[in-house]
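J.: Based on what follows, work out the 3D shape:
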Amino acid sequence: MNEHRSIPDPEALIADMGARARDAARVLAQTPTETKATAVRNAAAALRASEDEIVKANRADMARGEANGLTAAMLDRLKLDGERIEGIAQSLESVAALPDPVGAVIDESTRPNGLKLSRVRIPLGVIGIIYESRPNVTADAGALCLMAGNAAILRGGSEALESNRAIHACLVEGLQQAGLPEDAVQLVSSTDRAAVGAMLRANGLIDIVVPRGGKGLVARVQEEARVPVLAHLDGLCHTYVHAAADPEMARDIAVNAKMRRTGICGAMETLLVDREFPEPAMLVDALIEAGCEVRGDDAVQQLDKRVKAASAEDWDTEYLEPIASVAIVDGMDAALTHIARHGSGHTDAIVTEDADAAAAFLNGTDSAIVMHNASTQFADGGEFGLGAEIGISTGRLHARGPVALEGLTTYKWIARGDGTIRS
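T.: Below you'll find the model as predicted:
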């Protein structure tokens, strides 16, 4: 595999990997659906068979992470056990069962001159994925790229190096058993940060880069990239409890949105409570009793002595920890204004029994995912029936929200004539 090659420097490493990925991409673009699916299913089987080796590798990463002072949220993202490995394997099997977008006809028409036009989905080519902490991304991204006919170059964070290597070995095993080139999914084993820069400059070898991580990583990618970027930004998610919300529903949704898993991008970071909502203190109490630190504005602090004062920075902070900022707002317009000013365009939700209010929020919130009477923790490709996701795009071009198979394709125009010439 590529990690055993002797490459003198990061630029040469990425150039070598990119050239081999492009060769593999040409093969994948013509590979039948069942062959791709077989490779992914084989990889899932290899994951299950390699559980002990993967857990052992992950323990080494966890020990190093603890020694280096990784936060609890980062360690939670990093951790693998039998249950999570089984979840990854099931996710791969879900991806393998999805309809293949490659070759799908988007639309077609016949021009007055007899020319028959159609738009057909094709792979993007070679996709570079740069990510932090989560070793499951190695499996998900590799499988999604493969099923959409793309080659992938994966560069995970140094904190998950051993885990990523162990998972990548399973992907390679799946490819080999299916008779596909192992260069279809490559892992950058170098921890040199210069390798990231080399990927961002690999115009002509890498067709698009997908960053998954914190603001620092995404900002660097967007600033330095010489190839297109599909950005997965931070998840500064809001839940707005409207005046007409059912109190018990609002309580359950708020606690779940924040506390189910605090380290994921779909976790609620800010709770907005309408001033006319009858039981705001109940919401605050429920969060605190669930183990969440609440930071609030003056009105929220008056509800419960345990609430800490929120600073200006809190409204713009993705905590990824059991901390939530809570504000009392004067109606729908104030809630929408707060979200527009402080949100990241990821996922925002309203809790209300008023259908008109729900419609106003869903139409007025410019985020990739908007929800009504549901926890923001559902912001996940698997939960959306996509098998897995390569990231949640918060931009406005190409793909938005959970990016799965269809988001990893583009299209070409096909024109069919019958000796048709232009006058």
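J.: make it CA atoms for all contacts and neighbour counts henceforth
T.: OK.
J.: E93 contacts T38, doesn't it?
T.: No - applying CA atoms under 8 Å as the test, E93 and T38 come out as separate, 9.5 Å apart.
J.: where do the strands sit along the stretch 51-200 of the chain?
T.: Along the stretch 51-200 of the chain, counting by DSSP state E, counting those that start in this stretch, strands occupy 105-110, 116-123, 126-131, 151-155, 185-187.
J.: mind listing what's buried in the lengthiest helix in the chain?
T.: Counting residues, the longest helix found in the chain (DSSP state H) is helix 10-28. Neighbour-count burial for helix 10-28, counted by 16 or more other CA atoms under 10 Å, picks out 10-11, 13-15, 17-28.
J.: repeat for stretch 252-268
T.: In terms of neighbour count (16+ other CA under 10 Å), stretch 252-268 has its buried residues at 253-259, 261-268.
J.: neighbours of I421, just the number please.
T.: Residues contacting I421 under the criterion other CA atoms under 10 Å number 8.
J.: so what's L386 up against?
T.: Counting by CA atoms under 8 Å, 6 or more residues apart in numbering, L386 touches 95, 98, 404-405.
J.: compare with the first, here's sequence two:
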Amino acid sequence: MKDMDDVPEMMSELGRAARAAAAELAFAPAERKRAALEHAADAVWAARGTIVAANAEDLGYGTAKGLSPAMMDRLMLDAGRIGGIVAGLRAVAGQRDPVGEVIASWDMPSGLHIERVRTPLGVIGVIYESRPNVTADAGALCLKSGNAVILRGGSESFHSSRAIHACLLAGLRAAGLPEAAIQLVPTRDRAAVTEMLRMVGQIDVIVPRGGKGLVGLVQTEARVPVFAHLEGICHVYADGDADLEKARRVVLNAKTRRPGICGAAECLLIDRRFHERHGPALIEDLLAAGVEVRAEGALGSVPGTVPAAPEDFGREFLDRIIAVKLVDGVDGAIAHIRAHGSQHTEAILTENDATARRFFERLDSAILMRNASTQFADGGEFGMGAEIGIATGKLHARGPVGAEQLTSFKYLVTGDGTIRP
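T.: The predicted structure is shown next:
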């Protein structure tokens, strides 16, 4: 590795190594990729003490930097969360290998037999903030899908990510796969991010995973194609036909389980009929849980709330704060979400099938839910084992980006001396 003071040359070297590794991974046997991830899972669990110690350094850095409690929660690792990383690695290892899967096949009158087959994208660059588990998730999913990956973790998670990355390398070595398949940028220098965004010819796609500032920078400056969501402005709509107890459980979980993740609810829309039937029950639950409720209009009279400003709607708080508003029926909720949402995840709470269908049909967010918490909006809960991010665009990948979404396809055409007249 070149001197880390020469960031452009360092990144170019990472790119060259990744490109060479990607060429080998494209035809690596599925059992070797699975073995690498199983060995990596074993290594993570064996190194849990080392990882927790490294994480303590990062937590100290985060405290000194003044990170919010929610961001510190994103950063923190303990034995339970390390167990979750291990489980995620094993889940991805156990998935069906997508590379080489025949998506469709057909015969033509000309005598050609045509197959559309999944193939890796090549080299993926992942830029992320705070959450060190992304090191394992992204590394595992890229490997499973036959892609090499260059990981650039956040400055806050620098030590934790290095400790986890060492375990991924141990897995690659044990399975006889190139260590350059999963590379971690070894510097906090932000110039490395700038270089990654310009590495056309060495990186095939960039996946940013972080706050609005990071994702906005990537979308503005990247010359490499990007899978991204700008923000997770997730809404929960309590319909007039919602079941009160279900609604109370879901709303509280959607906001408070982990308020710093992109699937956390940031806005609660309450139908006027629901409010007439049940009063401020949902708001009172949130207040009792220590959530700051920013309420608009008549809801502002509920004791303990604070007045909502216009900019509180369409805002990603990533904290124990939520905006609340009364709406007139499902169409009022749909209109609000269209105006203020980020097309990430929205939930409707209702026992009315027709209303739920209308909500699902007329909104175009990547994930729509009924009577379920928005906190489920990730690949681990969708049966993907893990996810590299939630894509809210409409090209190539949308929603949770798992191993299958990190592939493209090619056509395999077979003839028998077949010529075109």
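J.: those helices in the stretch 51-200 of the second structure, which residues are they?
T.: If you assign secondary structure with DSSP state H, counting those that start in this stretch, the helices in the stretch 51-200 of the second structure sit at 69-75, 79-94, 133-144, 158-175, 191-197.
J.: Please identify the most buried of these.
T.: Counting by mean count of other CA atoms under 10 Å, helix 133-144 has the highest mean neighbour count of the helices of the stretch 51-200 of the second structure, with a mean of 27.
J.: Output the residue interval of the first structure matched by that one.
T.: Helix 133-144 of the second structure lines up with residues 136-147 of the first structure when matched by TM-score structural alignment.
J.: now stretch 338-348 of the first structure: which residue numbers in the second structure?
T.: Across the second structure, the stretch matching stretch 338-348 of the first structure (TM-score structural alignment) is residues 336-346.
J.: that older thread, restricted to strands, list the buried residues of stretch 252-268 of the first structure.
T.: M268 (DSSP state E).
J.: In helices, which of the buried residues of stretch 252-268 of the first structure fall?
T.: Among these, the residues falling in helices (DSSP H) are 253-259.
J.: can you redo those as CSV with distance to A335 of the first structure?
T.: Conversion of these to CSV gives the following (distance: CA to CA, whole Å):
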residue, distance to A335 of the first structure
I253, 17
A254, 16
V255, 19
N256, 20
A257, 18
K258, 18
M259, 22
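J.: got the angle for the helix or strand just after the longest helix of the first structure vs helix 161-177?
T.: Counting by DSSP states H and E, the next helix or strand C-terminal to helix 10-28 of the first structure is helix 33-49. When axes from the mean of the first three to the mean of the last three CA atoms, to 10 degrees is applied, the directions of helix 33-49 of the first structure and helix 161-177 differ by 140 degrees.
J.: Endpoints of stretch 337-354 of the second structure, how far apart?
T.: For stretch 337-354 of the second structure, the first-to-last residue distance is 19 Å (CA to CA, to the nearest Å).
J.: my bad, should have said stretch 124-132 of the second structure
T.: Chord length of stretch 124-132 of the second structure, first to last residue, is 18 Å (CA to CA).
J.: Quick one: map A104 of the second structure onto the first structure.
T.: In the first structure, the residue matched to A104 of the second structure (TM-score structural alignment) is D107.
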